[in-house]
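Student: Model the following, please.
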Amino acid sequence: MGLFSKKQPQLSVAYTARGAGGGLDQLVTMTNPTDDDLVPTLRFRPLTAYGQEIPGVTVTSVQGLDRGMLKVPARSTARDLLRFDGPGCRQVCHVQTEVLDLFTVEPVSGLTIPPTVVMVDLDKLAVADPENFWGIGVANDNEEPMRVRVSVVELEPPHTDRKLRKASRQPVDWGTLEGDVLLEPKSHDVVWLPDEMRGRYHAVLGGVTALDLG
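Tutor: Okay, the predicted model is just below:
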């Protein structure tokens, strides 16, 4: 679904209703092909399979693309996860995206590669099972330092109702780390979860924070 903006018509947002191969449902990916680092504030309108807007359904993003919380560096991308609430929320098949606000950040950061963020176990190996999720591995493959906004996501249980077998799996709760993860060029780190957060979350997301405007 295209991104509608008089300021930057070349920007785009792709929406994935159902993730392939165990990937997250209701994921949006914003692509910035310009030579400027941008901080957008977006509005997502929920649409049916026929392109009709669904009244009464509200849309919230986990990482904050709808609140100006992420920076999308030049020649790079940013990802976010959507939650739909209200009558008809299970009917959402697509989203239309509108730019409410957009500003340029200078100087350009040079962060053309998005951060890598994965769930890890005690041996710092990538895992998918919440029971083995002990920490968050964060990596920066760029030649410049990076400040990463990291969120953990709890998903609703897999659908057992036959009427919902094709429905997306919604995020039911999430949290963002109190402090951003600061990474030097070509480096990585692990943030260990406190005991009260273990066994609960199913996924992690990371993006370049907009709070680091330099």
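
Student: going forward, measure contacts and count neighbours with C-alpha atoms only.
Tutor: Noted.

Student: residues in contact with residue 167?
Tutor: 90, 159 (Cα atoms under 8 Å, 6 or more residues apart in numbering).

Student: hmm, 10 Å instead?
Tutor: 17, 18, 25, 90, 91, 92, 93, 158, 159, 161 (Cα atoms under 10 Å, 6 or more residues apart in numbering).

Student: Can you say which of these are buried?
Tutor: Taking 16 or more other Cα atoms under 10 Å as the criterion, what is buried in the contacts of residue 167 is 17, 18, 25, 90, 91, 92, 93.

Student: And the furthest pair within those residues?
Tutor: 25 and 91 (13.9 Å; Cα to Cα).

Student: Near the residue nearest to residue 152 when sequence neighbours are not counted, how many residues? Count them for me, please.
Tutor: In space, and not counting its chain neighbours, residue 152 is closest to residue 204: 4.5 Å by Cα to Cα, 6 or more residues apart in numbering. For residue 204, the count of nearby residues is 19 (other Cα atoms under 10 Å).

Student: Quick check: the gap between residue 204 and residue 142.
Tutor: 20 Å (Cα to Cα, to the nearest Å).

Student: Then residue 54?
Tutor: 41 Å.

Student: what do you get for residue 16?
Tutor: 26 Å.

Student: circling back: so for residue 25 and residue 91, which residues contact both of them?
Tutor: With Cα under 10 Å, 6+ apart as the test, residue 25 and residue 91 both reach 167, 168.

Student: from the buried ones among the contacts of residue 167, which is closest to residue 49?
Tutor: Using Cα to Cα, the buried ones among the contacts of residue 167 come closest to residue 49 at residue 93, 5.2 Å.

Student: show me the contacts for the closest one.
Tutor: By Cα under 10 Å, 6+ apart, the contact list for residue 93 reads 15-18, 26, 46-52, 167-168.

Student: how about this one, so we can line them up?
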Amino acid sequence: MGRRRLVGACLAMAVGGMLLSGCGKAAGVRPDRGVGEDVPGLSKQLHFEYIGDSGEDETINQILQITNDHVRSVVPLLSFTALDKNHELLPEVKVSTVYGSERGKLVIPYGTGYDILRFSGPGAHDVADVDVTVNLVVPAQMEAGEHDVTTQALDGQGREISRFERFSKVRLTNEDPYPVWVRVAYVVWDQPAEGDTQQAVDVTPIGGLTRVPPSGTAVVKVTGAAADAVSRNSRGPAVSIKAYNSQ
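Tutor: I've put the predicted structure just below:
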């Protein structure tokens, strides 16, 4: 989580294969290599809610909550259209994500999962809601965890330190009694003006796809671009280390 205050929640349109407003699949969208072939009917089991601001301190803004009614974990490929407070389109606003649900990188467990949306371009601060298009849904190769995998920054000697310091490792902890596979993102947040939601302005992967054992831990080293990002932003005002289900 970034450090700060927050403001307003909006409900997104539920979708099943295409937008309820009648829009078809987004042109040119393709899954990342290895996602798989679409399974008819799975899209109807996904439902979405956009939460611009929870109204609570120290919580993440611009959340897309995803409810999965299917009994197994799934991988969606999504695209988004930004809307203003009057539910009018904001055609110049580009919508992307932190966890990669628009690239087939996010695994959603049975129940609920989420992604974090990013808005850029003219009108980005006017976004109040989003339309979601489900382009493809496939069963996940591995089951996602029921609980979020937690992260802890470590120094070179393995001692726990703050995420705001210059850390060199990240310890991942899995509460579930089965193994899970996650990716880790180092997120730098902006400092929004009063009334604006908080944006993720920079997102850098730490390591790659990582297996965390049942009721156990794994350690990921911070190297390359991730080490550079930590060096630039350590002691900064708002950073997060987020682990998310992936494949």
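
Student: How alike are these chains, TM-score-wise?
Tutor: The TM-score (TM-score structural alignment, normalised by the length of the first structure) is 0.81; 200 aligned residues with a Cα RMSD of 2.3 Å.

Student: before we move on, back to that, could you tell me which of the contacts of residue 93 of the first structure belong to strands?
Tutor: Counting by DSSP state E, the contacts of residue 93 of the first structure place 15, 16, 46, 47 in strands.

Student: Aligned to residue 17 of the first structure, what sits in the second structure?
Tutor: Taking TM-score structural alignment, residue 17 of the first structure has residue 52 as its aligned residue in the second structure.

Student: which residue packs closest to that match, ignoring adjacent ones?
Tutor: Using Cα to Cα, 6+ apart, the closest residue to residue 52 of the second structure is residue 62 (4.3 Å).

Student: list the buried ones in stretch 176-184 of the first structure?
Tutor: For stretch 176-184 of the first structure, by 16+ other Cα under 10 Å, it's 176, 180, 181, 182, 183, 184.

Student: residue in the second structure matching residue 51 of the first structure?
Tutor: In the second structure, the residue paired with residue 51 of the first structure is residue 87, using TM-score structural alignment.

Student: Same question for residue 88 of the first structure.
Tutor: Residue 88 of the first structure maps onto residue 123 in the second structure, by TM-score structural alignment.

Student: If you tally nearby residues, what's the number for its match?
Tutor: Neighbours of residue 123 of the second structure (other Cα under 10 Å): 16.

Student: gap between it and residue 61 of the second structure?
Tutor: 17 Å.

Student: for residue 231 of the second structure, same thing?
Tutor: Taking Cα to Cα, one finds residue 231 of the second structure at 25 Å from residue 61 of the second structure.

Student: What of residue 226 of the second structure?
Tutor: From residue 226 of the second structure to residue 61 of the second structure the distance is 23 Å (Cα to Cα).

Student: Then residue 54 of the second structure?
Tutor: 7 Å.

Student: Please name the nearest non-neighbouring residue to residue 229 of the second structure.
Tutor: Per Cα to Cα, 6+ apart, closest to residue 229 of the second structure is residue 204, 7.2 Å.

Student: Confirm for me that the one you found is in contact with residue 233.
Tutor: No - counting by Cα atoms under 10 Å, residue 204 of the second structure sits too far from residue 233 to count as a contact (11.6 Å).

Student: between the two, what contacts are shared?
Tutor: 187, 188.

Student: For burial, what's the neighbour tally of the counterpart of residue 246 of the second structure in the first structure?
Tutor: Counting by TM-score structural alignment, residue 246 of the second structure corresponds to residue 209 in the first structure. Residue 209 of the first structure has 22 neighbours, counted by other Cα under 10 Å.

Student: just residue 135 of the second structure next, same as before
Tutor: 23.

Student: Where does it sit, in terms of helix or strand?
Tutor: strand 129-139 (DSSP states H and E).

Student: how about residue 117 of the first structure, what does it touch?
Tutor: Counting by Cα under 10 Å, 6+ apart, residue 117 of the first structure touches 126, 136-140, 148, 150-151, 188-190, 203-207.

Student: Emit the PyMOL select command for whichever of those are buried.
Tutor: The following PyMOL line selects those of the contacts of residue 117 of the first structure that are buried, judged by 16+ other Cα under 10 Å:
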select buried, resi 126+136+137+138+139+140+148+150+151+188+189+190+203+204+205+206+207
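
Student: re the thing from before, from residue 224 of the second structure, how far out is the residue nearest to residue 229 of the second structure?
Tutor: 10 Å.

Student: what's the distance between the one residue sitting closest to the centre of the first structure and residue 38 of the first structure?
Tutor: Per Cα atoms, centre = their mean, the C-alpha nearest to the average position across the first structure is that of residue 80, at 1.9 Å. Distance from residue 80 of the first structure to residue 38 of the first structure, counting by Cα to Cα: 15 Å.

Student: In strands only, show me the buried residues of stretch 176-184 of the first structure.
Tutor: Judged by DSSP E, those include 176, 181, 182, 183 as members of strands.

Student: Of all pairs in those, which one is the farthest apart?
Tutor: Within these, two members stand farthest from each other by Cα to Cα: 176 and 183, at 17.1 Å.

Student: Endpoint to endpoint, stretch 143-154 of the second structure covers what distance?
Tutor: Stretch 143-154 of the second structure has an end-to-end distance of 28 Å (Cα to Cα).

Student: Which positions within that stretch qualify as buried?
Tutor: In stretch 143-154 of the second structure, counting by 16+ other Cα under 10 Å, buried: 143, 144, 145, 146, 148, 149, 150, 151, 152, 153, 154.

Student: Wait, the fifth one touches residue 176, no?
Tutor: In this case it means residue 148 of the second structure. Yes - here residue 148 of the second structure reaches residue 176: they are 9.1 Å apart, a contact under Cα under 10 Å.

Student: tell me the helices in the second structure, going along the chain?
Tutor: Assigned by DSSP state H, the second structure shows helices spanning 224-233.

Student: Let's have the ones in strands among the buried residues of stretch 176-184 of the first structure in JSON lines, adding distance to residue 1 of the first structure.
Tutor: Output for those, formatted as JSON lines (distance: Cα to Cα, whole Å):
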{"residue": "176", "distance to residue 1 of the first structure": "27"}
{"residue": "181", "distance to residue 1 of the first structure": "31"}
{"residue": "182", "distance to residue 1 of the first structure": "32"}
{"residue": "183", "distance to residue 1 of the first structure": "33"}
